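> next comes the sequence, and after it the predicted model I'd like to discuss.
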Amino acid sequence: MAGNVTVLTDQNFKSTLQEAKIPVLVDFWADWCGPCKMIAPEVQKLADELQGQVLVCKLNVDENRETPNSLGIMSIPTMVIFKEGQEVERTIGYRKKDELKEILQKHL
C-alpha cells in the first residue's frame, strides 16, 4: 500500500475510526476480486488528492472477517464512509476517482 492509504485490520478498525478527526473512507477488498484491483489505483489517487481531508483506508475481507461481517458487507469492492465513528454512506462496486470524490464531498 502506498503512502497515504492506511491498512486496517479487525484489531485496529474501531480505534482508527474513533481517533479520526476527519471522515474515513474504508475500501473493503480481497486479492481475488477483479473490480477491487481496478478500483485500487482510483482509491490511491483519491488518498493523494484529499490527504488531510479524508483518511483513506483498506481492509482485506479475507484476512479480516469480523469487521465486514459486523457491518453486513456482502459484496466487494464496498466503500464505506464513516464520520465520527458512524457510517454515513456506502457504495458498492467499481467507481472512478471522481465519482468517489463527489460522494465524499458531501461529508467534508
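Sure thing, it's come through. Residues are numbered from 1 along each chain as shown.
> from now on I want contacts and neighbour counts done on CA atoms only, so please keep to that.
Will do.
> secondary structure class of residue 38, three-state.
Following DSSP: H, G, I helix; E, B strand; the rest coil, the label given to residue 38 is helix.
> show me what contacts the nearest residue to it once chain neighbours are set aside?
Once flanking residues are discounted, residue 38 sits nearest to residue 94: 7.4 Å by Cα to Cα, 6 or more residues apart in numbering. Each residue near residue 94 by Cα atoms under 8 Å, 6 or more residues apart in numbering is listed here: 35-36, 38-39, 77.
> helix or strand for the residue nearest to the spatial centre of the chain, which one?
Averaging the C-alpha coordinates of the chain gives a centre point, and the residue nearest to it by Cα atoms, centre = their mean is residue 26 (1.6 Å). Take DSSP states H and E as the rule and residue 26 turns out to sit in strand 24-29.
> put this beside the first:
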Amino acid sequence: MTAPIEVTDATFDEKVLGSSTPVLVDFWADWCGPCRMIAPVLEQIASEHDGRITIAKMDYDGNPLTPQKYGVLGLPTLLLYKDGEVVEQIVGAKPKRALLKVLEPHL
C-alpha cells in the first residue's frame, strides 16, 4: 500500500517531473476545508492504483514557487503530470468516481 508523498519546491523536479509514472499533485493548505475533504479519496486512489500513479501533496503556503509557476490560484487544485508535462487539471473537491474518470485514460 502506497500513501501520498510530500513534495516541495526543492523536490518537485525530481519527484514529479522526473517520474516514470504519472503523478497527480494535490496543491492544498491547512485552512482549506475542501482540501481536507479530498485527502482520504486521494489516499484511496494512491493505495488502489499503486505502481500506476503517484499521488503527491504540496503545501501551497509553504511552497510558493511551484504553484505560481503552474498558475495554481484556487485550492484544492490537482495537476496530473505525465512525462514532465501537465496533462489534466482538476480544480475543487470532486468525488472519487469523477477523479478516476479523468485519471484512468492516463494510467
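That came through fine. The structure displayed is predicted, hence computed values, not measured ones.
> so what number do they get for TM-score?
The TM-score (TM-score structural alignment, normalised by the length of structure 2) is 0.95; 107 aligned residues with a Cα RMSD of 1.3 Å.
> returning to that earlier point: how much does the strand holding residue 26 of structure 1 stray from structure 2?
By mean Cα distance after the TM-score superposition for structure 1, the fitted strand 24-29 of structure 1 averages 0.4 Å away from its aligned residues in structure 2.
> how close does the strand or helix carrying residue 34 of structure 2 sit to structure 1?
For residue 34 of structure 2, the host element (DSSP H and E) is helix 33-48. Helix 33-48 of structure 2 differs from its equivalent in structure 1 by a mean of 0.5 Å after superposition (mean Cα distance after the TM-score superposition for structure 1).
> now do the buried residues in that helix.
Neighbour-count burial for helix 33-48 of structure 2, counted by 16 or more other Cα atoms under 10 Å, picks out 35, 38-39, 41-47.
> now that helix against strand 23-28, angle please.
160 degrees (axes from the mean of the first three to the mean of the last three Cα atoms, to 10 degrees).
> hmm, back to that, which residue, other than its chain neighbours, is closest to the residue nearest to the centre of structure 1?
In this structure, residue 26 of structure 1 finds its nearest non-sequential neighbour in residue 57, 4.7 Å apart by Cα to Cα, 6+ apart.
> let's verify the aligned partner of that neighbour in structure 2: helix, strand, or coil?
For residue 57 of structure 1, the aligned position in structure 2 is residue 56, judged by TM-score structural alignment. At residue 56 of structure 2, secondary structure determined by three-state DSSP is strand.
> wait, isn't residue 56 of structure 2 in contact with residue 28?
No: with contacts counted by Cα atoms under 8 Å, residue 56 of structure 2 stays clear of residue 28, the gap being 10.5 Å.
> would you turn the buried residues of helix 33-48 of structure 2 into a markdown table with distance to residue 107 of structure 2?
Shown next, in a markdown table, are the buried residues of helix 33-48 of structure 2 (distance: Cα to Cα, whole Å):
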| residue | distance to residue 107 of structure 2 |
| --- | --- |
| 35 | 23 |
| 38 | 20 |
| 39 | 20 |
| 41 | 17 |
| 42 | 15 |
| 43 | 17 |
| 44 | 16 |
| 45 | 12 |
| 46 | 12 |
| 47 | 14 |
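> aligned to residue 12 of structure 2, what sits in structure 1?
Aligned by TM-score structural alignment, residue 12 of structure 2 pairs with residue 13 of structure 1.
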